[in-house]
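1. Sequence unavailable; structure follows:
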């Protein structure tokens, strides 16, 4: 990937300022510095892009997972792309299948599945459907800013409540508090759990890593609000980035104090186009330690940017990975995390009527 001048104002509120060509692109064009400051002048004149939302009709709502290192079998994602703009997001390469850039397009050109509730109802009504816990927002955040207006996630949760289907969700947004009127009664029936991601307590670092997500202190308040409402709440420390998000113990302590009682972590994953985007981000924000950070990542990935092996992709391998694991386990044990597993009740599920199917009574 060629170097390009990127002024800091161009990425204010965004994780990246480049429309990196995706892996299926046949023709790649890149700007060229002619020595007269052309690139610099053009970048200074360019306005930060606004968020665009388009709609699609999903053929099915439930995505099935057969990866042995993921704790859920079913997931539902109301949105493609994510306005939070987390530079490390492993879902960025999925925009390549839409002929869009995993870079700036991923966080500015969003796709909303407007029929997600109807599609989910159809899936749940199938005779062949075997109920298992459903994770909402496993790829992109189900409470990203456009949810305030579109309310697709709320519609999904309302359906899950009506059919008494167990669900969990992971978010970086305080927007989940809006739906406490649904989540709290479901939690009382062992049908709902929430995990809040906090990568670091350092607000300045979080603004660079996750520019449009809630601030760390706000996420802690969300954990407290959920816990006080009786919702089982956990904290996700994913991803751990060496020498960037190195306050693991402090995050766990703050989350425990706020009311979280379960915790997990992953180390940073750099599949496909995420690797060059992250390296560019490092050169912009951490130029003096970029090579050191990548060296530690390579140490956890067998000398590569990323290794997709199921046995190691979440936690990595090698000495550095083992040290991170020991830190997490010792801090979690000291505080009391994960002593009791969050158990949701699948026996309460009652299949809905298929769309268009009337009742005989």
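-> Okay, I see it. Since the structure is predicted, the reported quantities are computational estimates derived from the model, not experimental observations.
2. C-alpha from now on. contacts and neighbour counts both.
-> Fine.
3. Contact partners for residue 129?
-> Each residue near residue 129 by Cα atoms under 8 Å, 6 or more residues apart in numbering is listed here: residue 123.
4. this is the other structure I want to compare:
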């Protein structure tokens, strides 16, 4: 922990009590003073991994403005530690907090591959793109060791089933061999998150993600291999990355992106307090300005839960962002289209091999 109270290598800067828990705790000043005097850390910064064995793995997405119908998350919680992450609140349903717990207590779904295979073989299942992950990153650091995402992709390939990927980790390059085979049959699309071109901003917002340089290299390499990549500039945060829209879209167009999307930051649930605490510690000179501008996008609140407006925001700033993206797409991505994934091929491979008769 730095002298200014900033916890190095973490997005959230505090523990947050679970709103569903009957009990809560707080750190007393005398305890913090004791830790400082002894040179000890008041908060354990180590990451722990917890094995789980769920009964189902493919989730039906009911939100009408998310842009996906089914998702699959091999991990819950995310060591990337993006301070703005909307998924933080979901950790409370597992009995943990949305702050540091979300980054330090990672649930691993050990039977994910078996559950997916059972789903794809089911006679009642009709092929529809399943998105990895939709909630937490399927290529977060522990994937390098466990390779659950790689095994899931091998399963999608075996059954010729369409799959989408959302990630901000260059580790996806490891699986280019599988992604190339999926792309040959129009069965895969990658959504690569690139929030900023400024590495200093990346380190503060997304402390354990791949560097901007590596993400741009990833975009370029995937595109060269014929794997369609859409870039998500999400979220747009006023006075932090909102000035980068045109230069970022120009950069990704030169690297081969087939499209770009965005969201305007919204600080739902416990994230409002987590983000406010974070920005006052990391960017004290502009904290109040940023929080005020975020509220301007959501009718005076840090969050807006209304379908249709929550992702893009409202008001003058949100309109300016929408206009900039319209200009950027026209100028740099004109004529490029994201492919529609093939949902017809899977029926012939329900048992893992092509039906001849």
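-> The structure has been received and is ready for your questions. None of the values given here were measured: they were computed from a predicted structure.
5. all strands in structure 1, in order from the N-terminus.
-> Under the criterion DSSP state E, strands of structure 1 are mapped to 52-56, 62-64, 74-76, 79-80, 109-113, 134-136, 167-171, 192-197, 233-236, 262-264.
6. Dump the ones you listed to CSV, plus distance to residue 185 of structure 1 and mean neighbour count.
-> As requested, those are arranged in CSV below (distance: least, Cα to Cα, whole Å; neighbours: other Cα atoms under 10 Å):
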stretch, distance to residue 185 of structure 1, mean neighbour count
strand 52-56, 31, 13
strand 62-64, 24, 15
strand 74-76, 21, 21
strand 79-80, 25, 26
strand 109-113, 26, 20
strand 134-136, 17, 24
strand 167-171, 13, 24
strand 192-197, 9, 25
strand 233-236, 14, 26
strand 262-264, 20, 20
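7. Any idea which of these gets closest to residue 18 of structure 1?
-> Closest approach to residue 18 of structure 1 among those (Cα to Cα): strand 109-113, 13.3 Å.
8. Structure 2: matching residues for that closest one?
-> Counting by TM-score structural alignment, strand 109-113 of structure 1 lines up with residues 105-109 of structure 2.
9. in the superposed pair, what's the mean gap between the matching stretch and structure 1?
-> Taking mean Cα distance after the TM-score superposition for structure 1, the mean distance separating stretch 105-109 of structure 2 from the aligned residues in structure 1 is 0.5 Å.
10. Can you name the residues in contact with that stretch?
-> Here stretch 105-109 of structure 2 makes contact (Cα under 8 Å, 6+ apart) with 47-54, 74-79.
11. 6 Å instead?
-> If you take Cα atoms under 6 Å, 6 or more residues apart in numbering as the criterion, stretch 105-109 of structure 2 is touched by 48, 49, 50, 51, 52, 53, 74, 75, 76, 77.
12. quick one, helices of structure 2?
-> Ranges of helices within structure 2 are 29-38, 100-104, 112-121, 143-146, 148-158, 176-184, 199-205, 212-224, 245-254, 271-282, 287-297, 315-332, based on DSSP state H.
13. can you redo those helices as TSV with distance to residue 341 of structure 2 and mean neighbour count?
-> Shown next, in TSV, are the helices of structure 2 (distance: least, Cα to Cα, whole Å; neighbours: other Cα under 10 Å):
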stretch	distance to residue 341 of structure 2	mean neighbour count
helix 29-38	54	11
helix 100-104	32	26
helix 112-121	16	18
helix 143-146	25	13
helix 148-158	13	21
helix 176-184	9	17
helix 199-205	31	18
helix 212-224	16	19
helix 245-254	21	18
helix 271-282	34	19
helix 287-297	34	19
helix 315-332	22	16
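14. Reformat those helices as CSV; add distance to residue 349 of structure 2.
-> Below are these laid out as CSV (distance: least, Cα to Cα, whole Å):
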stretch, distance to residue 349 of structure 2
helix 29-38, 60
helix 100-104, 38
helix 112-121, 9
helix 143-146, 27
helix 148-158, 8
helix 176-184, 14
helix 199-205, 42
helix 212-224, 26
helix 245-254, 36
helix 271-282, 43
helix 287-297, 47
helix 315-332, 38
